[in-house]
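S.K.: coords please:
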Amino acid sequence: MADVSVQDNVEDDEEDGAGAVLTFTVAVEETGQRFDSWLTARAGTHSRSRYKALIKQGAVRVGGRTIVEPNYRVNEGDVVEVDEPAPVDANPQPEDIPLTVVFEDDDLIVIDKPAGLVVHPGPGNWTGTLVNALLHHCGDTLSGIGGVKRPGIVHRIDKDTSGLLVVAKTDAAHRGLSAQFADHGRTNALERAYMALVWGAPPSRRGTIDAPLARSLANRLKIAVVRSKESRGGKEAITHWEMKTRFGALDTDAIASLVECRLETGRTHQIRVHMAHIGHPLIGDADYGAHFKTKAQKLPEHAREVVGRFHRQALHAVLLAFEHPTTGEILRFESALPEDFAELVAAFGEI
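M.R.: Predicted structure coming up:
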């Protein structure tokens, strides 16, 4: 999820229902209906998107056979079994998870998030999130504007992206920070910069990608570039990039390059999708750069081995600056590349 998303743009997650196996039989008049739509109408506990996810997760069976295609067409007499997830506590609980705190006062806290840490609870990640850690660290001082599942969360970065983010501890701070993120830094002090290691190298030293983004039609969990903001609910997305280092040569092209990306907007997966859109996906990005895996086979042995064990997108939120919502002071924070990312860059530097 840009790899940063303003909280107001984040859809609410569905709560899991009661733990049970529900059984239904398809009536004659229901024959031919799409599976997820039929299940939503018959069961009625969750939204269609939630039932679609349950189908894809293998939690639904027809005649004892697991069906994972939401567009499967039901037939008269089909006996359908649904594994309803066990209930979860709607309120996240404090958990003693170590945090790297860069800055903290009575209004806000700046965290250097490690890769692998989900920002807030949701399906598949009800515990072990940054929110759970913040509840333990901050107690009941977090802003309530984000709701019980996202207390204090003004913006977020992807689970497998590392780096800086700010969390509000008061409602006033939350409103002030949200206003800065909503303005995208165009008239205020907000700055967000990321380091990305990408396959190949852009043809120039710097550039801007202005390409609207929307949910992919092929996979609703992914994001895609669309023709215009009027297409499929597309949202404006602008990324400014600058190439910092080129690495080696593969045939006549650079093998990889280290690129700084600055966000003018904050859309889900923005940097990852934009860099892939111009032909330079992030190394390690299984969603948007999987077709570049063959390049790794042509690397020298050590670099190939390091890339092989790097199981996330090579993206790190290296800079975050904003105006303190209470004092008006301009706060600016920088984060060094984490160990796994630094090792990856060093391996390409040896080529």
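
S.K.: drop to CA atoms for contacts and neighbour counts, all remaining ones
M.R.: Noted.

S.K.: now for the host helix or strand of residue 102, which elements pack on it?
M.R.: Applying DSSP states H and E as the criterion places residue 102 in strand 101-104. Packing partners of strand 101-104 (3 or more CA pairs under 8 Å, 6 or more residues apart in numbering; DSSP states H and E): strand 108-113.

S.K.: touching whatever helix or strand comes next after the strand it packs on from outside, list them.
M.R.: Counting by DSSP H and E, the next helix or strand C-terminal to strand 108-113 is helix 130-138. Residues outside helix 130-138 that contact it (CA atoms under 8 Å, 6 or more residues apart in numbering): 92-99, 117-121, 142, 149-151.

S.K.: to compare against the first, here's the next sequence to fold:
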Amino acid sequence: MMENNEITGPEPAENDDLHEHFRFVADKGQQPLRVDKYLMNRVENATRSKIQKAAKEGNIFVNDVIVKSNYKVKPDDVVTVLFAHPPYEMLLTPEDIDIDIVYEDDDLLVVNKQPGMVVHPGHGNYSGTLINALIHHIDNLPNNSSNRPGLVHRIDKDTSGLLVVAKTEEAMTHLAKQFFNKSTEREYVALVWGNLDEEEGTIEGHIGRHPKNRLQNTVFKDEDAEEKGKAAVTHFKVLERFGYVTLVSCRLETGRTHQIRVHMKFIGHTLFNDERYGGEKILKGTTFTKYKQFVDNCFKVLPRQALHARTLGFVHPTTGEFMRFESKIPQDIEDCLEKWRNYSKHVME
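M.R.: This is a model prediction of the structure:
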């Protein structure tokens, strides 16, 4: 008799007409966990009821076989969610959205992305993205390896700053190679909690999915680090100190998801107002009510993580010229910095 946590049918499902929306490979150390709970930890904006509905309708597969919501995920299981319709992010619609283009020629353009704008469509964000704006502005953008038109790299929704976009296949290949070879120049400014001990330094550590909170990434330093994450290197330098927070410049040697956010948290200096990584709480300072009110006002002025992609440099794919672009720190971060300057001047002295 088949136990109720086993696969529901002995034969692989006929899924030729279905479209893959999500795919996850269970870690080697995965403890047995119901597939609905497993997916809850991994799919952003998903609800338990939606996942259970997908299971009931036969849309959840493990190793290409339909499973019920109480199937227990085991190490190395390949968990996929398939539907009859293509993922919404594949149904790209051009949208007339204002974008700040700081440079453009026949091969590429450089965009200064505003905070709050998602770079490419994904679960829960199917319109209003930078790609929707780009395909309205330019016809026939080349697809990258993930079928995302023009994208050579990306920055997070609530991070502002510079991105290069390829307009031709040749430019895409050339620029992608530079990012892969770590020959591009990428500098960010970040406001972080705490007073750093050193004036400058380097953070190294493999970055991968957090084992307990799948919406976060984390640093692995144990002997299995290479299996659990990808090598990442961030160089930082202090720009300005305010006592309880510090303004730093971060130069990326690699480009992992959330790299600066994860690396700075790893050394004990979480980004200011970075909700996903705990920076929206008061991590340094006093217990005085006035201080709490001051920080709350800073959060209101800067309602996102304090991170801006300020400098971007690369070799032009056609001319061979090294090009460098700089974007000034946006007003919301500047307003927050001004508050901290005044506070540290009057209170920290």
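
S.K.: one step back: among the contacts of helix 130-138 of the first structure, name the ones in strands.
M.R.: If you go by DSSP state E, the contacts of helix 130-138 of the first structure have nothing in strands.

S.K.: the strand holding residue 102 of the first structure vs the second structure, average distance?
M.R.: Here the mean offset of strand 101-104 of the first structure against the second structure after fitting is 0.3 Å, by mean CA distance after the TM-score superposition for the first structure.

S.K.: and that strand, how far from the chain's centre?
M.R.: Distance of strand 101-104 of the first structure from its chain centroid, counting by CA atoms, centre = their mean, to the nearest Å, is 23 Å.

S.K.: how near is the counterpart of residue 298 of the second structure in the first structure to residue 346 of the first structure?
M.R.: The alignment partner of residue 298 of the second structure in the first structure, by TM-score structural alignment, is residue 306. Noted for residue 306 of the first structure: a distance of 10 Å to residue 346 of the first structure, by CA to CA, to the nearest Å.

S.K.: ok, now residue 268 of the first structure?
M.R.: From residue 268 of the first structure to residue 346 of the first structure the distance is 29 Å (CA to CA).

S.K.: out of the contacts of helix 130-138 of the first structure, which are buried?
M.R.: Among the contacts of helix 130-138 of the first structure, those buried by neighbour count (16 or more other CA atoms under 10 Å) are 92-95, 97, 117-121, 142, 149-151.

S.K.: wait, residue 283 of the first structure sits on residue 308?
M.R.: No. Assessed by CA atoms under 8 Å, residue 283 of the first structure is found out of contact with residue 308, at 10.3 Å.

S.K.: which stretches of the second structure form helices?
M.R.: Under the criterion DSSP state H, the second structure contains helices at 35-40, 48-56, 130-137, 169-180, 225-228, 259-266, 289-301, 331-347.

S.K.: other SSEs contacting the longest one?
M.R.: Where contact means 3+ CA pairs under 8 Å, 6+ apart, helix 331-347 of the second structure is packed against helix 289-301.

S.K.: check contacts around the match of residue 298 of the second structure.
M.R.: Contacts of residue 306 of the first structure by CA under 8 Å, 6+ apart are 343, 344, 347.

S.K.: counterpart of the last one over in the second structure?
M.R.: Yep, that's residue 347 of the first structure we're talking about. Aligned by TM-score structural alignment, residue 347 of the first structure pairs with residue 339 of the second structure.

S.K.: find the nearest non-adjacent residue to that match, please.
M.R.: residue 298 (7.1 Å; CA to CA, 6 or more residues apart in numbering).

S.K.: ok, residue 71 of the second structure next?
M.R.: That would be residue 5: by CA to CA, 6+ apart, it lies 4.1 Å from residue 71 of the second structure.

S.K.: ok so, going back, between residue 283 and residue 308 of the first structure, which is the more surrounded one?
M.R.: Neighbours were tallied for residue 283 of the first structure and for residue 308 using other CA atoms under 10 Å; the higher tally belongs to residue 283 (28 against 13).

S.K.: was I right to think residue 240 of the first structure contacts residue 261?
M.R.: Yes. Between residue 240 of the first structure and residue 261 a contact is recorded at 5.6 Å, counting by CA under 8 Å.

S.K.: so for these two, which residue has more residues nearby?
M.R.: Shown here are residue 240 of the first structure and residue 261; by other CA under 10 Å, residue 261 has more neighbours (25 against 17).

S.K.: so what's the more buried one closest to, chain neighbours aside?
M.R.: The nearest residue in space to residue 261 of the first structure (CA to CA, 6+ apart) is residue 241, at 4.4 Å.

S.K.: same check, this time on residue 151 of the first structure
M.R.: Computed as CA to CA, 6+ apart, the closest residue to residue 151 of the first structure that is not its neighbour in sequence is residue 144, at 5.1 Å.

S.K.: gap between the one you found and residue 274 of the first structure?
M.R.: From residue 144 of the first structure to residue 274 of the first structure the distance is 33 Å (CA to CA).

S.K.: so these two - more neighbours on which side?
M.R.: Between residue 144 of the first structure and residue 274, counted using other CA under 10 Å, residue 274 has the larger neighbour count: 27 against 18.

S.K.: the second structure: which residue goes with the more buried one?
M.R.: Using TM-score structural alignment, residue 274 of the first structure lines up with residue 263 in the second structure.

S.K.: report how many residues lie close to the closest residue in space to that match that isn't next to it in sequence.
M.R.: Spatial nearest neighbour of residue 263 of the second structure, chain neighbours left out: residue 203 (6.6 Å); criterion: CA to CA, 6+ apart. Neighbourhood size, residue 203 of the second structure [other CA under 10 Å]: 14.

S.K.: the one 10 residues further on too?
M.R.: Residues within reach of residue 213 of the second structure, counting by other CA under 10 Å, total 12.

S.K.: is it true that residue 253 of the second structure touches residue 233?
M.R.: Yes. Proximity of residue 253 of the second structure to residue 233 meets the contact threshold set by CA under 8 Å, at 5.4 Å.

S.K.: common neighbours of these two, please.
M.R.: Counting by CA under 8 Å, 6+ apart, no residue touches both residue 253 of the second structure and residue 233.

S.K.: the helix or strand harbouring residue 5 of the first structure maps to which residues in the second structure?
M.R.: If you go by DSSP H and E, residue 5 of the first structure is part of strand 4-6. Mapped onto the second structure using TM-score structural alignment, strand 4-6 of the first structure covers no residues at all.

S.K.: give the other helices and strands that that strand contacts.
M.R.: strand 155-157, helix 171-182.
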